[in-house]
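S.K.: Sequence plus predicted model, see below.
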Amino acid sequence: MAADLQKWRRSLPIFPARGKLLKEIKARPSCVVVGETGSGKTTQIPQYLLESGVGTSGVVAVTQPRRVAAVSVAKRVAEERGCQLGSEVGYAVRFDECYSSETRLKYMTDGMLLREAMSDPTLSRYSTVILDEAHERTVHTDLLFGVVKAAQGKRRGDLRVVVMSATLAAEEFSLYFNQAKVLYVQGRQFPVEVLYAAEPQQDYLHSAVVSILQLHCSMGPGDILVFLTGREEIESVQGVLRECQSMFPSNWQGIHVQPLYAALPSHHQQQVFKPAPQGCRKVILSTNIAETSVTIPGVRCVVDPGLVKARGYSPVVGLDILSVQPISQAQARQRAGRAGREAPGSCYRLYTEHTFSQLRENSEPEILRCTLTSVVLELLAMGMSDLLTFDFMTAPSEEGLVSALEQLCLLGAVEGREGKEGVRLTALGGKMATFPLEPGLSRAILQSSVSVCVSDYVCSCDCCCRREAAAKKWCVWQLCSLWTLSSSLLPPSETRWLLPTRRFHSPHGDHLTLLAVYHAYTAASGKKAWCRENFIHQRNLRAALDVQPQLVELSSRVGVALVSNSDSRTVRRALLDGLHCQTAEHVGGGRYRTLSSRQEVFIHPSSCLFHVRPHPPCVMYSQLVHTSKCYMRNVSVIEADWLAS
């Protein structure tokens, strides 16, 4: 097995460049490595550095935008090195860590390294920081650029920085890191034929299904990769394909559908890398996670509707809104390239060539299009009182920074510095920064310790009346742990009202519904069977519960006493303390208007309040999603007089 792994390592496109890469990286403080997905840069360059002795003077950190990549790559590299995960090779993602004092190579999300920088601004335990998937330009990636560059300056060349990107747009990274040398790694790319739609498609999901079926009937051996915008689209298309396959003649090749999205349990994600069953063609329905983060073997054809779900800041509502947006030309090329990793392939773009020509060349950095509340809180926690002097690679607007400060001021997290320019964290703000959560959630946890916490009231399945769960008392922090994975715990919205989970719906809204689901789960004798019967993702539920001990430890660290009570109003009032800018009132016909900006919004179909009549007069929500309308997600009922206090 070990010999096979070493043989596989030597077969990667990056291996012939090993000597040159090591020479160039070790000769200078910073460099940029450009290599296509599948070249081996993520797994091999960190190992090359370890093998050359770099890890002896400090840990080698490799950052990833996505937790699934950080964990899966760490597992793979540990396997290649023949060590137990958590010893020489480890990982750290939010609420999940696996490393020790022996760890010399640590894969981690951008956010985790940022949190370390709050207490250790020079990143003193690291000899090398590798910023992988830099082309994605997430908020945390951009913020980390500035933090690492500042640490490098303070350590006077004692910290080596390697920026790795899967796209050719490396000049910006090079300029930012003081004219860092750009190194190119040859990928393994076969020709890909790109075909466009003759005319714009009105229903891209219908077009995707038709394309899949046509390709399945006409193409030779190979699998099909389809890019969709999210879990609900994936499960919708999966259901349609299942119905279509039931009508196939008995002598036809079958379709083996594999979904892939970030919230999918890891053991399900790993299924996409396995061959389809005998007599079947694999069809992978994926979000943009398959663009660059993973390489899926066997793919010969890509179906690309040209869309992605992304966060964008809305000045109208003063919040981030998730919406479906056109991809960039660079993303389109990345998607097409998935079909040519092992053999010649084809890419069917469900948009016209003219539409492609109108797409922006590269994606806009996330820091320019999302709220900066968390970013500002993290910077202030690092001691950056004058935000305008921070060395951003791409500076956000001054208006965006001011808006973030206003939000933090309303939460009680910041205050002006008497007689000086800039702002500083309050004692409350310092405690909020300790939690790896959105500032509003952190404030809610802290507020719950000032008031009290709650037990749940659940909706009885036979009479829909309230009943207190005996001896089950819950705090806001426990609800927040469930909230971190709420979108991936429950079944999709189009089926939820037809399934057994309806009996868990609380008349107070989605937050207490999550608690009701948890109580039923903990009371069940056969938990796996219970989850299967109720269409609940057990692994994701358990992952959310694993968060709780860490929130307890963090709460103890900042002196928060976690007490409980039996009043369902109290938990909603504590949540409102963190979400008071995210409230709306009913104005008739299912329409709501946000109280902060008077934006028209609607309750999302996935909410347990969607079918409640009469409509709740006043609600709070955690997220806005824009599809055909602007929808509120994670919605709970509040009372109007709570807002006055």
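M.R.: Yes, it's here.
S.K.: going forward, measure contacts and count neighbours with C-alpha atoms only.
M.R.: Will do.
S.K.: Going along the chain, name the strands of the stretch 101-250 of the chain.
M.R.: Counting by DSSP state E, counting those that start in this stretch, the segments of the stretch 101-250 of the chain that form strands are 105-109, 126-131, 160-165, 181-185, 192-196, 223-227.
S.K.: which of these sits most buried?
M.R.: strand 105-109 (a mean of 27; mean count of other CA atoms under 10 Å).
S.K.: what's the angle from it to strand 126-131?
M.R.: Orientation check (axes from the mean of the first three to the mean of the last three CA atoms, to 10 degrees): strand 105-109 against strand 126-131 gives 40 degrees.
S.K.: Which elements pack onto strand 105-109?
M.R.: strand 59-64, helix 67-81, strand 89-93 (3 or more CA pairs under 8 Å, 6 or more residues apart in numbering; DSSP states H and E).
S.K.: what's the closest of those to residue 301?
M.R.: Across these, residue 301 has its closest neighbour in helix 67-81 (23.2 Å, CA to CA).
S.K.: What residues sit buried inside that closest one?
M.R.: Residues of helix 67-81 classed as buried by neighbour count (16 or more other CA atoms under 10 Å): 67-75, 77-80.
S.K.: this is the comparison structure:
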Amino acid sequence: MADRSTMSEQDKHLMEKEICPDSETADCVEEAFVFGEDLELNRFDGLPFSSRYYKLLQERQSLPVWKAREEFLDILVNNRLVIVSGTTKTGKSTQIPQWCAEFCLSAQYQHGVAVSTQIHSQQAVDLALRVADEMDVNIGHEVGYTIPLETCCSTDTVLRFCTDALLLREMMSDPMLEHYGAIVIDQAHERTVSTDILLGLLQDILVHRPDLRVVILTVSSMTDRLLAHYGSNVPVVSLEALCPAEVVYSNCSSKDYFYSALRLVLEIHRTKEEGDVVLFLASPQEVVCSRAILQREGTRLGAELGELVPVVLCPGQGRTPSRLGEGMGSRGTVTTRCRLVFLSTSQGEDMFWAVDSVNFVIDVGLEKRHVYHPRIRANSEVLRSISRYQADIRKQLTGPTGTDIRKQLTGPTGKCFCLYPEERVLPIETSPQILDTNLTFTILFLKRMEIAGLRHCDFITRPDPEGLMQSLEELDYLAALDDVGNLSEIGIIISELPLDAQMAKALLASCEFDCVNEVVTIAAMLSAPSCFLEPPDGRTQEVQQCHRKFRHPEGDHFTLINIYNAFKYSQRETYFSVEKWCQDYHLNHRALQTADAIRSELTDILKRIELPISETSFGTKTNTLNIKRALLAGFFMQIARDVDGSGNYFMLTNRHLAQVHPASSYGAKAHQLGFPEWVLFHEYTLSGNHGIRTVSEISPAVFIQTAPQYFYSNLPPSESKDLLQHILDRDGSGRKDKQQTLTINSKADKDCSTVAQSYDRCVLQ
């Protein structure tokens, strides 16, 4: 493919003619943005346009956003910040980034290229594929994408789609985002932590970079909050709203919404009315359950009704809009009807930009959100109402897109069944995730940005003070902060690793204990989705028996190493089918592939910052002890003791009682071998039986040697603390041993000569 340096002289002349200095009139500015459809050659690659380009151009011109094209481009030339409000099917996510790329092209990329953020990886990929098709260029060349563990870009890339979290991480090496001339923040109304931080920092970046253009894509209900934050003089481009579907409300009980929704799906199918169905449920678990039920019930319906095909379409799992035609049974045949039932959850509304066959929407009006409780360091799942803007978006998902979208402007094109009363008061906007999540990463990142010169992040919603204090305390315990509250050398290294702070500290400590290979495997397995598949109905015993073959007597962290090693062994043996092997042992093949990719990425980072990587010696007593020491270096705040021998674990930091999760190695074999007295756990959740997950046995003596003295002294009074004090009094050498073996964990020992040696081994190059 020809690049920009190989354009014809005629094309270069046309491009230069369209570039106007700021001092020229508005007429010249308008001329600068004459699009390539009037030219014979594509200005991005210098090649003639294909016939498909003109076909897609007709579809693009029918989108509601196209009516605002000239207005948007005029505003973009004269303003550094622009807000565009509109719903999913207006076309803003595909067209606005292209126009921003045109803007960067008009300046010959002197100020950088264009980037557009998404909150989910698959949406970034799907949009990049669609936009590359519309721009008539090859994916990975002029248009590309970057998502975790995958990059499809080149030096020719002028428009990149990426996740908001990855753009944040990119700021660590490019704080002012000088590689970009235009930044599109899409889905700002979803209020993810990464998007909120970007919106806060970009305000400061714009002060330093007057050449930068920032475009925020959101819904109308979010516009007022953004104007209150950035100032009422910020221009807003409001896209024409689509006509919503006919809305039918219900007085369905909040307890019965799940089965009521499934019954409604089957009733719609029995009416034989044309059109696919979208069902919004509260959680991914409900999506999986509903898929199994609809598959079973669909086979019992008469053949004359046609095939009922449930399709999972929610963030992080299932099919994607670009692949909906794959594996759809007999949908493509003429003789057999097929109705798709798209099963989605909260934050799934923006995934339907490429779906034009929906005629029915069923909205349960609820969502399950994960909420972090800083005082007890625990997660819980809370069921609550969706926001008003989510409800409005869902009402507008019926009807066609593309060339037929004008039909939606004349009247309702489908039905939306809201399984809640019309008088229910919905919150105006979604609760910002920054109020519900652990803020340790946020604080770590902002401390890193302070080093780079960005000292102010003006949050749209201020984080919870208690959460901020807890995060600062945690970073202090992990020795990530120095005496004046700035990042220490250890903190800088931790910020380099794409892990939570505790896991990053454990991986860093593994360099001291010569067990990097094992701990990096644990980190990768815990960062990836769970490798254990849920047992089908009636096969729980069979699945547990398969998983039991991997269990390690020292605990769940070691079991994860066993599973990963077995997975890699099955890859090396040519007579094994890896997919078949995972299926036989009821393991998630995709999750294990993800863990393998994460492990490779972590290993590369350790090599880049020149940290030592030891040879594996998994299985020896010394290695087992060293793994536990490394894990304790990061997770000493998550220790529990069995107080009565029956699995009632008392947590030292908050004095709560919890049970071991049934999926744990100890949870399954407790009736045979009993529970270990002292354990380290990875996660504590308040749902169900207040379970602690990913549990491994530890020695209290090793815990005393590893945990910082000031953490131990700050533990609330308890019988368990008294037992630790007794061990400490009996073995006065415990503190001395710690200074000799794990100086990296104690601020109190920073003056020791051994600390200087450990710092020398962990200096960022």
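M.R.: Received it, and whenever you're ready, just let me know what you need. Computed from a predicted structure; not experimentally measured.
S.K.: Now render the strands of the stretch 101-250 of structure 1 as JSON lines, adding distance to residue 344 of structure 1.
M.R.: Shown next, in JSON lines, are the strands of the stretch 101-250 of structure 1 (distance: least, CA to CA, whole Å):
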{"stretch": "strand 105-109", "distance to residue 344 of structure 1": "33"}
{"stretch": "strand 126-131", "distance to residue 344 of structure 1": "31"}
{"stretch": "strand 160-165", "distance to residue 344 of structure 1": "24"}
{"stretch": "strand 181-185", "distance to residue 344 of structure 1": "20"}
{"stretch": "strand 192-196", "distance to residue 344 of structure 1": "6"}
{"stretch": "strand 223-227", "distance to residue 344 of structure 1": "12"}
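S.K.: so which of those strands gets nearest residue 321 of structure 1?
M.R.: Among the strands of the stretch 101-250 of structure 1, strand 223-227 sits nearest to residue 321 of structure 1 (CA to CA), with 21.0 Å.
S.K.: Stretch 31-47 of structure 1 spans what distance, first to last residue?
M.R.: 17 Å (CA to CA, to the nearest Å).
S.K.: how about that stretch, aligned to which bit of structure 2?
M.R.: Under TM-score structural alignment, stretch 31-47 of structure 1 corresponds to residues 82-98 of structure 2.
S.K.: Measure how far the matching stretch is from the centre of its chain, please.
M.R.: 21 Å (CA atoms, centre = their mean, to the nearest Å).
S.K.: and what of stretch 490-500 of structure 2?
M.R.: Using CA atoms, centre = their mean, the offset of stretch 490-500 of structure 2 from its chain centre is 18 Å.
S.K.: In structure 1, what residue corresponds to residue 249 of structure 2?
M.R.: Taking TM-score structural alignment, residue 249 of structure 2 has residue 195 as its aligned residue in structure 1.
S.K.: Identify all contacting residues around the longest helix along structure 1.
M.R.: For structure 1, the helix that runs over the most residues, judged by DSSP state H, is helix 538-557. Identification of contacts with helix 538-557 of structure 1 by CA atoms under 8 Å, 6 or more residues apart in numbering yields 95, 263-265, 434-435, 477-478, 481-485, 488-489, 528, 531, 561-562.
S.K.: any chance of the helices and strands packed on strand 105-109 of structure 1 in a markdown table, plus distance to residue 249 of structure 1?
M.R.: Listed next are those as a markdown table, based on distance: least, CA to CA, whole Å:
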| stretch | distance to residue 249 of structure 1 |
| --- | --- |
| strand 59-64 | 45 |
| helix 67-81 | 38 |
| strand 89-93 | 47 |
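S.K.: Nearest to residue 258 of structure 1, out of these?
M.R.: Residue 258 of structure 1 lies closest to helix 67-81 among those, at 16.6 Å (CA to CA).
S.K.: against structure 2, where does the closest one fall?
M.R.: So helix 67-81 of structure 1 sits over residues 121-135 in structure 2, by TM-score structural alignment.
S.K.: can you pull out the helices in the stretch 251-400 of structure 2?
M.R.: Listed in chain order, the helices found in the stretch 251-400 of structure 2 under DSSP state H, counting those that start in this stretch are 257-271, 284-300, 388-395.
S.K.: scratch that, the stretch 551-700 of structure 2
M.R.: 556-572, 578-584, 589-608, 621-635, 665-673, 700-706.
S.K.: and residue 556 of structure 1, how many residues sit next to it?
M.R.: Around residue 556 of structure 1 there are 12 other residues, counting by other CA atoms under 10 Å.
S.K.: which position in structure 2 aligns with it?
M.R.: Aligned counterpart of residue 556 of structure 1 in structure 2: residue 607 (TM-score structural alignment).
S.K.: Return the distance of its match relative to residue 488 of structure 2.
M.R.: For residue 607 of structure 2, the distance to residue 488 of structure 2 (CA to CA) stands at 20 Å.
S.K.: So residue 643 of structure 2 sits against residue 652, correct?
M.R.: No - under the criterion of CA atoms under 8 Å, residue 643 of structure 2 is not in contact with residue 652, lying 11.3 Å apart.
S.K.: returning to that earlier point: for the buried residues of helix 67-81 of structure 1, work out which two are farthest apart.
M.R.: Maximum pairwise distance among these (CA to CA): 20.0 Å, between 67 and 80.
S.K.: Look up how far residue 713 of structure 2 lies from residue 181 of structure 2.
M.R.: 52 Å.
S.K.: wait, I meant residue 236 of structure 2
M.R.: According to CA to CA, residue 236 of structure 2 stands 55 Å off from residue 713 of structure 2.
S.K.: Repeat that for residue 252 of structure 2.
M.R.: In terms of CA to CA, residue 252 of structure 2 sits 53 Å off from residue 713 of structure 2.
S.K.: I'd say residue 88 of structure 2 and residue 392 touch.
M.R.: No - in this structure, residue 88 of structure 2 is not within contact of residue 392 by CA under 8 Å, at 10.5 Å.
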